[in-house]
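> here you go, sequence then predicted model.
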Amino acid sequence: MVFQQADLHAFPRELQPLAQEQRMRLTDALERADHLAQMQQRPLPSTAYQKLSATQQQAWWRCLITSDAALTLVERDVHHVLQLSEAELKRPYQRQDYQRWLAELIEQEATGEIQDEPSLHRLLRRFRAVALLRLLWRDANLISPPDAAARHAVWQTAAEMSHLASVCVEAALSWLEDHYAPAWGRPYPRATQLEQVQSGAVAPLRLVVLGMGKLGAGELNLSSDIDLIFAFAEGGETLGGRRSFDHQEYFTRLGQKLIAALDQTTADGQVFRVDMRLRPYGDAGALALSFNALLEYYQDQGRDWERYAMIKAAVLAGDQQAGAELLARLNPFVYRRYVDFSAIESLRAMKAMINREVKRKGLEQNIKLGRGGIREIEFITQVFQLIRGGRDRELQETSIRRVVPLLADLGLLPQPVTQELLMDYAQLRDLEHALQGLADRQTQDLPQDPLTQARIALRCGDADWEALIQRLDALRERVRQHFDAVIADPDEAPEEEEEGLASLWPAECETAAAEAILAEQGFADPAASWQRIQGFYFSRAVANMQAIGRQRLDALMPQWLLAVSETDAPDLALERSLWLIEAVLRRTAYLLLLTENPQALKQLVGLCATSAWMAEQLAKMPILLDELLTPATLYSPADKARLRDELRQHLCRIPEEDTESLMEAVRYFRHANVLRVAASDLVAQRPLMKVSDYLTFIAEVLLEQVLHFVWRDLTQRYGHPLLDTGEVAQTGFIVLGYGKLGGIELGYGSDLDLVFLHQGHPVQGTTGKKSLDSSTFYSRLGQKMIHWLTALTPSGQLYEVDMRLRPSGNAGLLVSSLKAFGEYQRQQAWTWEHQALVRARVVAGDPALAARFEAERAAILSQRRDLEQLKQQVLEMRDKMRRHLGGKTDTEFHLKQDAGGIVDIEFIVQYAVLAYSCDHPRLLTYTDNMRILDELAATGLLPIDTVQALQQAYLAYRQATHQAALRKTSSLVEAAPWQAQRELVIQVWHQLLGG
């Protein structure tokens, strides 16, 4: 008797009668196979089976007891067991292993090839049968412990089912294309001539088969439909056949044949059930569509659930390159460039519909659709993909196994949560495999009869059904809690004290009552605020909103009014935050973002109340609202090292050749980080010098990156410039920062005063095939840098740039050599240009050239000068500036330009450096005013108490101008409060310069 060595008593008592029955069925099958083998004079199967060890037989019995489908496959062809050695059963297969296996089966055919469609159908079904039996064995015997986080067997089974489907589809498609080519011809790109076809000069077009759902993700169920979409690159007519078809008809016929090869039920069963309902228009739509037709459909009519479905789309078979191009063109439909909270709304609606269906059909015990089931984990991951995938491109991933850990890496969910979700998903999928492997049937319903329950518990590694259910209940409760935390509706129940404010929207109540409510909530001018609310409510922009947008606005406004009322200045908060709401009326995903994130809404309103500049920036670039969702980074500006790392990670997701996206990315990076600095400044009251440091770091990191982009682009085109020595230059180019950038005093709206220098004049040009001389190469480098910095994109400019401080100003060369720069500074430069050089420093570029510049700067600034002549030139320049830029009355004081203001302190510092650095080189060490003042004290040129008083006045002036910039007010202030500081500065001015 075969399998006598197997100990069936090792299995649970309730399963032993089943095992005895299966032993009888298997014995009958072996006897029939033996009889057939004797007639065909082949080896007897039962004899071969005796070679299986007791351990091997036990493993087979575990497979057969937990899967009727496996027993059926063995009964149909007992040679299956012999074909699968223990080593091959345990070894994980990749796609190439299935390709090799199928090729071996084809070679075993009598002719070594497939002769006709029935042969194709038979071979594919035989292949699927033995491959499925192998997977059922592995699924039963290589399971992980029930609480194992990895559960590698689950993922391997899902991956191998996907490989199997991919290989079957590709094999069937390739055979059908070749088989019907003589009759139908092949499709070719438009304008292809028959002569080109006959010579093989042009490759034919192929069908693009997109795998959707778990198939596209490479995570197919053990027994599942395969969801497909058929597409082709372009229209035209076939060539080279007995009859010509237009491409639409050809690919439709080919698709029909492919479906039959996979889906048609024959005596050998099916390969895969094929579902085409995810294509445009579903069953009513064309079976195959051109790329243009697909793109037009998704652009004009694509629905939210189709975006959800397209997340998992992957090229399964056919033309891989064309398919990749199609998916790239469909990417903007799936992933919005902005943070898109409309996805949450759509998924809620889908989940509500599923819940109604679950209730109607009594599917509460369905582990996919029921509470805490597979679909809820998929929704959790895919809602983050849809919301943020356009920004965080690593989320554009089909596999849920790879997406879930990314949610922790990006700070979207805590790591313990993602670990739980991944473990729970694996356990649910493992249970799903057990249910489906029982009868090779697509089901997710828990069984009701005790025998089946015992078989499932055995397959899943649980002691019994009760243990499995206890584990499952805890798991589903965890999943539901995580699902509710991410996707459940926010609490919209207004508290009693909020009801008054909530009644102000819609803005149709009586004016007196509305104003009374606003006054009660602390509004200083309730009449003006009510007028603003009504003006907005009855505006044309609101009246013209579509229904979905109006619903989102109506949901947001009561929350917004409450957040406004909780600020210290509700009138200002209302006015300024309303700018933003007006700006995003047509992009209602932002309205939804704020509705879904009450904390972000409060932060937004609070920041707007404090700073008009902040409100204006957010209104100009609503995409920055995403930053409000992560307070941990919002109020913690990054230092220079972290900025470099963040920028590198931000840009590594974008292809190098996609210049437009790179330009947008660096602009977003700048705006987002400046927003963080401003938020930190407003909320955490950071010291002014720290704020300037952060803003300067941002500019420096971006200048380094822009120089890197431009250098890479130019050297790819023209090669590297050569030095006079014949060596290849690494860069040979530096960017000088003047003014506030050079002095490390950038403000929120500061432009960049830049000068570009290169190392000299190489004699051999550049190393590329298309060579450029040195001057032209570096001139183009400078031009491209300015273009990168100043080009207007949807996100505006990166920075405004002022190049007028270069030698000869606007009349001079855009990029000078260091030698020419030095000669100009010595022979032609005005005194004010030397004053500007005091604050000049290298902010990006070649370190060796930077060191040479520092030496040249020191030599120029430390020249011994005629002090009387220097004083006269400085006084003349300062007098000219005061007359043109200062205040007009004695009661007004311009913080920067008037006597005793910021510029006077800067001129004092610059004069001192030009006058005394020849004897005190320490004055050349720094470019910022505060540290140069420290050096003036250290050298004894100014008394320490005088220096400290100047520094305090300077910081007070800068703090006031800084606050004025945030409030969007003028630097022209009332003179009286500043009298003491002005008198001090004027006194020092007279001591040093007279005048």
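Perfect, thanks for sending it. Everything numeric in this text was worked out from a predicted model, so none of it was measured.

> drop to CA atoms for contacts and neighbour counts, all remaining ones
Will do.

> so how far is residue 618 from residue 691?
Remark: distance between residue 691 and residue 618 (CA to CA, to the nearest Å) = 19 Å.

> what does residue 285 give?
Look at residue 285 and residue 618: by CA to CA, they are 43 Å apart.

> quick one, which of these two is more surrounded?
Each of residue 285 and residue 618 has its neighbours counted (other CA atoms under 10 Å); residue 618 has more, 22 against 13.

> pull the distance from the helix or strand the more buried one falls within to the chain's centre.
Per DSSP states H and E: residue 618 is located in helix 612-620. On the basis of CA atoms, centre = their mean, to the nearest Å, helix 612-620 sits 24 Å off its chain's mean C-alpha point.

> and that helix, what's buried?
Across helix 612-620, burial judged by 16 or more other CA atoms under 10 Å covers 612-616, 618-620.

> take this one as well and set it beside the first:
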Amino acid sequence: MDQQQLEKTLRASIYATQVYALYQAQLEQDHQQHSYSKYLSTEEIFQCAASHVKDITDEMTWMKALRILRARLMFRWIWQDANQLIDVQTLTRELSDFADAAIQLAISFARLPLVEKYGEPISYDGELQEFIVIAMGKLGAQELNLSSDIDLIFAYDAQGETSGRKKIDIQQFFILWGQKLIYLLDHVTADGFIFRVDMRLRPWGDGSPLALSYAALEKYLIQHGREWERYAWIKARAVTGGQQAAQLLQMTRPFVFRRYVDYSAFEAMRDMKALIEREVTRRQLQDDIKLGAGGIREVEFIVQVFQLIYGGSKTELQDRQCLVNLNHLAKAELLTSQEVNELTTAYLFLRRIEHAIQALNDQQTQALPVDDELRQRMIDTLAFTSWSEFIAVLNQQRQIVNNQFKKLIQDKSVADEPIQGRNLEYDLQHALDPDSYQVVERFWSGHAIKKLPAKAIERLKVFWPLCIELVLKLDHPDVALLRLMPLIESVMRRTVYLVMLIESRGALQRLVKMAEVSPWICEELTQYPVLLDEFLSTDFELPHRQDLQDTLRHQLLRIEVDQVEDQMRILRLFKKSSVLNVAASDVLAESPLMKVSDALTDIAEVCVQATLHLAYQAVARRYGYPLHQHGQRCTLDHNGFIVVGYGKLGGIELGYGSDLDVVFIHQLEEQADTDGTKRISGFEFALKVAQRFMSLMTTQTLDGRVYEIDTRLRPSGEAGVLVTSLRAYQRYQLHNAWLWEHQALVRARCIAGDVQLREQFEQLRCDILTQPRDVNVVRQEVLNMREKMKSHLGSTEQQKKSGIFHLKQDAGGIVDIEFMAQYVVLVWSGAKADLARYSDNVRILEDAATLGYLSKTEAQNLIQAYLSERAESHRLALANHNMQVNATDWQPTRDIVCNLWHRLIDPIA
């Protein structure tokens, strides 16, 4: 051993001096075999720990062996730290690895006697249950310090009982197992302890069973989980338990990381910090480098508050380690690089001091020593010449941390006192008309306000001037405020939403702007305030289809197959929140029309696909699987069932209020029975899937419907069966369908279900559309249908005389353009099958120009007219207006459409 390094180690730690006196020969051998200048890998630590208790069956011998190993490893780590041969990250990782190894070895040792007495723990489903140990706190993050407690939670997957002759309940088995684990690690013998074990972070703390099932833990987090527990579960990590533990941890993620940007984390942080500060004052812990101002806990809080606010949407922030997340905060531009560098330097400095303090006597403390001798030992280890020099540097680093912490969690209600001090009520009264101002007065003097809890009143009074300040900057403050008032009334009891708006001025500004533009958005948020969660957090970028699929799938994975109400709620809120985000992007980011329609269609398709999966799964679970017409058994992936979208859904042109035109088609053996215990025919199976789909989509609940579904375009319309076989559909389309049904087929597109059946449908659609047709017959049929629509749905003669133009149904409107695209396909795709490729009007018109049936100018003019009219229809929908507009404003566009209509379809008009 290097004598100088040995002296520095013994100077740094009274505890190390004691260990050296007891195990000098072994320590010198350790140093020779594994140089203290080298790091230990995770594998080496596990192998070392396992070798020291290998073949030991006596409990006291086992405990002695692992305690002596712990002392030898602690000496090594204190040596490395005192001589600066190891960095903080590596030291804390090695300490954590040893804790993991000790836990796993203790579990294995404690298991055998229990199994011999009671048998294996088996769930009621027949699965062997693993002992799930969840590490929390510093062990969870693999940031353990030199003399740290380990915070643990014990769990198991499912209820059941043991398999032995003396059977006991699984929970009791795991409680006994956990008690033995704690004893093996925590019990103080003549050789010390391995790790102090703290179980107080489990649900309900010391007042609850030592081990909980997956279901009990999930129920607790959903119903009773508190804000401080979200902070605790950020660092949760499974030490044992395999796949069962992985599933349990996955279940906790939505509790910790909300899908939306969660500004309520600020207030929770303030409350937690206030509690800590009171404890610091009560226990006089101002010199505690963990809990005191500018200490380690404040650095962790800074990181964790960003994790809780943004972790649901920025998944890279879900890492457990403080320093890793600090780097992510810089990359995400939530903190500047300089701020991150300063916090990193301070954190590492504070952690090194923490190790120096704990090395003195192997005590779990972060308080600076008051004894002069201990102080001198510590500053010698840290390479300072005097205590005053050390304190000056420490105060400087703590001040950097504390300044950043205060800046982050500063109470906005205090920060914005000058705004509240201005006479906004005077400004508001003069900005609003008398009727609008009376609405405000009635609100503040009404019974609803008088019944509010004091906390809600307090938050509302902070929120109100911030909101009014922004409203007064609008061109139409009265319009915006009247739309916002019902929304404010609907959320003022759920004050978390007010907190979100207080904390995020950007979100509040967007909401106020949205209120001026779109009453529809305000009405949706008022009726379903839960949508505010995601609406306020959106970055107003149009969603990507894959993100939509992942989001809905992850939400539905948490719901059992038979929990129909929960499935309905998730589907409805997913659809509504997704559509609201698109609307916000449409209004604020001025997203292009076709991108908006694509996004709205993607949302519908994702909902349809998920709903079909749920419906099919539920019916199959009850009745078993049917047979394909080809004889093989169906599966969820190869299910012999598809949903075909017609109209705007098929044409990828959905608007905000669009319903979904769908047709259900199957390829099941209709007469063959399913393979379940309770059997039904293939036809009955297909019918039940379609009915279940309709129920999931259209049942009116407190959260509304997912979509209105129209199935009248199926063969024989309302007189036909709800679901049709592909063969029957083919026969109908070839021999019985009207021309208008082939017109509708132009805009048909398979959107969900069996991949092979989808391909067969698309081929059938192409075959039907490309049949040779008599041009004159098609022209006359199209004209007849168009005239019927105009007479029933268009403007009346009186409306036309008064200068009204129905944007969709009148001559020169959207339907004329749609009919021309359909006419092009029906008349000419027999010669040019490529015309039948697409179901959307824009690409059909582009193909018509490419193939020479329209000039490029005609096609471009018609497409531009179509996009202009549809963009206006979107704007009108967001403003809650009907489709009637000023005819004069649209005359040039109508002329373009009508001229081409006359050339293509109605030359004698």
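Nice, thanks for sending it over. Please read these numbers as outputs of a predicted model, since none were measured by experiment.

> quick TM-score on the pair, please.
The TM-score (TM-score structural alignment, normalised by the length of structure 2) is 0.80; 893 aligned residues with a CA RMSD of 5.4 Å.

> circling back: just put the buried residues of helix 612-620 of structure 1 in a markdown table and tack on distance to residue 985 of structure 1.
Shown next, in a markdown table, are the buried residues of helix 612-620 of structure 1 (distance: CA to CA, whole Å):
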| residue | distance to residue 985 of structure 1 |
| --- | --- |
| 612 | 31 |
| 613 | 30 |
| 614 | 33 |
| 615 | 35 |
| 616 | 35 |
| 618 | 38 |
| 619 | 40 |
| 620 | 39 |
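
> which of those sits closest to residue 461 of structure 1?
Using CA to CA, residue 618 comes nearest to residue 461 of structure 1 of the buried residues of helix 612-620 of structure 1, at 55.0 Å.

> which position in structure 2 pairs with that closest one?
Here residue 618 of structure 1 is matched to residue 525 in structure 2, going by TM-score structural alignment.

> I figured its match hits residue 534, correct?
No. Checked against CA atoms under 8 Å, the pair residue 525 of structure 2 and residue 534 is beyond contact range at 10.8 Å.

> got the contact list for the residue most central in space within structure 2?
Residue closest to the average C-alpha location in structure 2 (CA atoms, centre = their mean): residue 259, at 3.2 Å. Residue 259 of structure 2 sits next to 312-313, 534 when contact means CA atoms under 8 Å, 6 or more residues apart in numbering.

> one more: residue 686 of structure 2?
Neighbours of residue 686 of structure 2 in contact, by CA under 8 Å, 6+ apart: 641, 666, 668, 723.

> and the two most separated of these?
Using CA to CA, these reach their maximum pairwise distance at 668 and 723, which is 11.2 Å.

> now do the helices in the stretch 251-400 of structure 1.
For the stretch 251-400 of structure 1, the helices defined by DSSP state H, counting those that start in this stretch cover 291-301, 304-310, 320-334, 342-361, 374-388, 400-409.

> measure the counterpart of residue 683 of structure 1 in structure 2 to residue 471 of structure 2 for me?
Alignment note (TM-score structural alignment): residue 683 of structure 1 maps to residue 588 of structure 2. Going from residue 588 of structure 2 to residue 471 of structure 2 by CA to CA gives 16 Å.

> quick one: which of those two has more around it?
Comparing residue 588 of structure 2 with residue 471 by other CA under 10 Å, the one with more neighbours is residue 471, at 24 against 15.

> how about that one, what does it touch?
Residue 471 of structure 2 neighbours (CA under 8 Å, 6+ apart): 477, 480-481, 512.

> try it again with 10 Å
Applying CA atoms under 10 Å, 6 or more residues apart in numbering, we find residue 471 of structure 2 in contact with 428, 431, 465, 477-481, 484, 509, 512-513, 515-516.
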